[in-house]
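1. Give me coordinates for this.
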Amino acid sequence: MHQSFSFGRILGVKVGANWSVIVILWLIAWSLADERFPVVAPGYSTTSYWISGVLAAVTFFMCLLAHELAHSVVARRYDVHLEGIVLWLFGGVSKFTGDPPSAQAELKIAAAGPATSMGIAVGFFALTRLVDGVGGSALAGAALGWLGWFNGSLAVFNLVPAFPLDGGRVLRAWLWGRHGDKRRATASAANAGRLFAYVLIGLGLLQFLIGGFVGGLWFVFLGWFLLSAAQAEASQSMLDDQLHGVTVRSAMTPNPVVVPATVTVGQLIDGWMFDHRCSTFPLVDREGAVTGLVTIARVKSVPADRRATTPAMEIAAPPVELVTCQVDEPLWPVITRLSGSADQRALVYDGDTLAGIVSPSDVTRVLELTQLGNPATIQAPPGP
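-> A predicted model of the protein is given here:
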């Protein structure tokens, strides 16, 4: 899920949102202000209903964020890093850069989200009773009650044993612990996810037939999303299994050609690109520290008449946007980090020394070689 705008970091985790959040926020606020609140709490002004609706909608997305952050807090205890959270139309998507080390860890990480949502639901229901008990605002009670109901529904829905929902991960953890076979457990949980997705799509089509267009469309979209996500999770798990035992050293292109950070784009082309069979060039300062990364694609973006005067650093990806790793790290977690990085490249270090680069073509090569034999025997290609 692509991020449209960022909220910065919360508890060390990058948090962003897709543009679809604006749509769903408006729909929730509208449905509460125009339909629900006037029925359960009559007698208030239209402005009051809309203010309450907007506040409830925003609070609900904060609850969604708490649900996702709960996964992160527990995951850190098992050295599983959460790279980022993106809120979107159907809730939140957390991007982990590795898998839990054991079935028990998977179970605890997966259960943290629904447990948090259920705890929030109980808290809102308690506040609702308190407001009602002291004769407080009926509108405030209605908003609190709705938040309690929606968080409870979120917890229950996420516990459905269908991948990639939290309940599907709980199912995978249970099967993994029982049979000791993570790949088999993932396949079973993904199959359950596909089945549940088809059920939702079927319910949506049924609603179409009986005239429930909006509800039917919602079920179909949700089913389609879960189906796509289940298939993607299953594919990623197979790749993880395929690359088991493969380190970054086996995939990287070693001894990258480095270029002084002071050169222009024209000098880079004439002095390095035509002389070396490389598509990626780290820029380094006088001490040898990497200050940026330039690819052929970035060079091509500079008009020909400006290449002689444009500093290479001006078009380089800065270090903060680059993925870095050590030569003996497992390859799969690094691959999962590449998708959201600048140019999808990783700088590989041996201690403090730049030792290589991992590019998409390097990953493709390793994946093809793992189909031919023992992945542990794969050797890195010769350097440029």
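2. okay, CA-based contacts and neighbour counts for the rest of this
-> Fine.
3. All the helices of the stretch 101-250 of the chain, residue numbers only.
-> 103-133, 138-158, 166-179, 182-209, 213-242, 248-251 (DSSP state H, counting those that start in this stretch).
4. in the fifth one, what's buried?
-> So the one you mean is helix 213-242. For helix 213-242, burial by neighbour count (16 or more other Cα atoms under 10 Å) applies to 216-217, 219-224, 226-227, 229-231, 233-234, 237-238, 240, 242.
5. now the angle from that helix to helix 182-209?
-> 170 degrees (axes from the mean of the first three to the mean of the last three Cα atoms, to 10 degrees).
6. what separates residue 299 from residue 279, distance-wise?
-> 10 Å (Cα to Cα, to the nearest Å).
7. who has more neighbours, these two?
-> residue 299 (18 against 11; other Cα atoms under 10 Å).
8. next structured bit after the helix or strand encompassing that one?
-> Assigned by DSSP states H and E, residue 299 belongs to helix 296-300. The helix or strand immediately downstream of helix 296-300 is helix 312-315, counting by DSSP H and E.
9. helices and strands around that following helix, which ones?
-> Judged by 3 or more Cα pairs under 8 Å, 6 or more residues apart in numbering; DSSP states H and E, helix 312-315 is in contact with strand 290-295.
10. At the geometric centre of the protein, which residue do we find?
-> Geometric centre of the chain, nearest residue: residue 95, 2.7 Å, by Cα atoms, centre = their mean.
11. in which helix or strand would I find that residue?
-> Assigned by DSSP H and E, residue 95 falls in strand 91-96.
12. Would you mind reformatting the helices of the stretch 101-250 of the chain (as a markdown table) and adding columns for distance to residue 374 while you're at it?
-> Listed next are the helices of the stretch 101-250 of the chain as a markdown table, based on distance: least, Cα to Cα, whole Å:
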| stretch | distance to residue 374 |
| --- | --- |
| helix 103-133 | 26 |
| helix 138-158 | 38 |
| helix 166-179 | 24 |
| helix 182-209 | 18 |
| helix 213-242 | 10 |
| helix 248-251 | 12 |
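13. Please give the structure of this sequence too, so both can be compared:
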Amino acid sequence: MNGTIRVGNLFGIPFYIHPSWFLVLGLVTWSYSSGLAAQFPQLSAGLALLLGLMTALMLFASVVAHELGHSFVAIRQGIDVKSITLFIFGGLASLEKESKTPSEAFWVAIAGPLVSFLLCGIVTVIGVTTTASGPLAAILGVLASVNLALALFNLIPGLPLDGGNILKAIVWKVTGNPYKGVTFASRVGQIFGWVAIISGVLPLVFFGNAGNFWNLLVGFFLLQNAGNSAQFARVQEKLTGLTAEDAVTHDSPIVSGNLSLREFADERVISGQNWHRFLVTDDDGQLVGAIAVDNLRNVPTALWSETQVKEVMRPITESTTVQSDQPLLEVIQLLEEQKLSVLPVIRKNGVLVGILEKAAIIQLLQSRTQPNPA
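-> As a prediction, this is how the structure comes out:
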């Protein structure tokens, strides 16, 4: 999530806060401090504000605990958790990849609501066994009710909520197709999004009541994210089974390291090819480096005929290449994570296959989504 602020680690998981969270923190603090001040007039304004802030922070700690529930189950399945982020609509645990089976996906999804139910129970027991009264009882009541609401709301069976992920796992189990699970749960999420929007619009239109304005925001959030999930699932389904080699650009910019710079300039640069960077191979076809057209400027023109490409090229590290049999979906994720647009594709023996471009992936996807002519 762009614009987030890293505030540390939670059990080794990077923890971020989006600036929008501070707005919600302020609103929740003001709301609960005002409520406590009205309910307990003996409280000073400063103490009521402090108790409101403490309540708000404990509520957000509950949200973090909810996300840690997802994270710990994912980690037990061998899935890395890239981050936990607090933002205006709650929290988000970002996982490196999906679970391998529908049952594993089910347990990752339900872990968060189970933690919230557990916290609700613990807080309720504390309130009953300690016979708490006054502001403490009110705060415990708020914590218990909010955790219960958090669990129940997240169990709504539509993406991107936990209930949607539970539904996705169930449909995946029944159909054997994870993408059908995502698509179905996304559609349900969009339905709930429209319901939330309508429940916010109708009171505003007919009664001038903006009390359900939050429903509008939640509705748009559900609608947008559910739609994105469905679209991403369709893309994944189309690209499943494809490898990096399937998306290699035809006529990739490859030159032999034994070429002279004069030959390189005549055959590849002056000839009108639009490439600005070329991959360099040795006699066995293995990738040994790369040369850019701008590198020619570093060598006097008079020396081009006696200078070979391999003398001017720059080495390429193994970390900037992908294997030809690597799943294309993994390659796409690598391109996104490292902010790359091009990657060299090599075989296990180091022989260069060609380059893979983002544009080529898009073209491949378009070709697989076009209907076959009758």
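14. Next, find the distance separating the residue nearest to the centre of the first structure from residue 14 of the first structure.
-> 10 Å.
15. Just list the residues touching residue 177 of the second structure, thanks.
-> Contact analysis of residue 177 of the second structure by Cα atoms under 8 Å, 6 or more residues apart in numbering lists residue 171.
16. what residue of the first structure takes the place of it?
-> Using TM-score structural alignment as the criterion, residue 177 of the second structure maps onto residue 181 of the first structure.
17. do you know how far that match is from residue 75 of the first structure?
-> Distance, residue 181 of the first structure to residue 75 of the first structure, by Cα to Cα: 21 Å.
18. what do you get for residue 290 of the first structure?
-> 31 Å.
19. Which one's more surrounded, these two?
-> More crowded of residue 290 of the first structure and residue 75, by other Cα under 10 Å: residue 75, with 23 against 19.
20. Contact partners for the more buried one?
-> So residue 75 of the first structure contacts 81, 82, 100, 105, 109 (Cα under 8 Å, 6+ apart).
21. Swap in 10 Å and give it another go.
-> Contact analysis of residue 75 of the first structure by Cα atoms under 10 Å, 6 or more residues apart in numbering lists 69, 81-82, 96, 98-100, 105-106, 108-110, 112.
22. Let's have these in TSV, adding neighbour count and distance to residue 54 of the first structure.
-> Listed next are those as TSV, based on neighbours: other Cα atoms under 10 Å; distance: Cα to Cα, whole Å:
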residue	neighbour count	distance to residue 54 of the first structure
69	24	23
81	19	33
82	21	29
96	19	31
98	20	36
99	17	37
100	19	37
105	18	37
106	24	36
108	18	33
109	25	31
110	28	30
112	20	27
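23. conserved subset of the residues you listed in the second structure?
-> Retained in the second structure (both residues aligned by TM-score structural alignment, their matches' Cα atoms under 10 Å) from the contacts of residue 75 of the first structure: 69, 81-82, 96, 98-100, 105-106, 108-110, 112.
24. what's the closest of those residues to residue 352 of the first structure?
-> residue 81 (22.4 Å; Cα to Cα).
25. My understanding was that that closest one contacts residue 109; is that so?
-> No - the criterion here is Cα atoms under 10 Å, and residue 81 of the first structure misses it with residue 109 at 11.5 Å.
26. Need the residues touching each of those two.
-> Joint contacts of residue 81 of the first structure and residue 109 (Cα under 10 Å, 6+ apart) are 72, 73, 75, 100.
27. Taking those residues together, which two end up most distant?
-> Every pair of these checked by Cα to Cα; the farthest is 73 and 100, at 13.1 Å.
28. ok, residue 8 of the second structure touching residue 85?
-> No - using Cα under 10 Å as the test, residue 8 of the second structure is too far from residue 85 to be in contact (11.1 Å).
29. intersection of neighbour lists for the two?
-> With Cα under 10 Å, 6+ apart as the test, residue 8 of the second structure and residue 85 both reach 14, 15, 16, 17.
30. any idea how far the third one is from residue 62 of the second structure?
-> When you say that, I think you mean residue 16 of the second structure. Residue 16 of the second structure is 16 Å from residue 62 of the second structure, by Cα to Cα.
31. cool, the last one as well?
-> Computed as Cα to Cα, the residue 17 of the second structure to residue 62 of the second structure distance reads 15 Å.
32. cool, and residue 331 of the second structure?
-> 36 Å.
33. Equivalent analysis for residue 3 of the second structure, please.
-> Taken as Cα to Cα, the span from residue 3 of the second structure to residue 62 of the second structure is 23 Å.
34. who's in contact with residue 204 of the first structure?
-> Applying Cα under 10 Å, 6+ apart, we find residue 204 of the first structure in contact with 198, 212-223.
35. again, only using 7 Å
-> Contact analysis of residue 204 of the first structure by Cα atoms under 7 Å, 6 or more residues apart in numbering lists 215, 216, 217, 219, 220.
36. Alignment lookup: the last one to the second structure.
-> When you say that, I think you mean residue 220 of the first structure. When the second structure is aligned by TM-score structural alignment, residue 220 of the first structure is paired with residue 216.
37. which residues sit in contact with its match?
-> Counted by Cα under 7 Å, 6+ apart, residue 216 of the second structure has contacts 196, 197, 200.
38. Thank you kindly, that will do.
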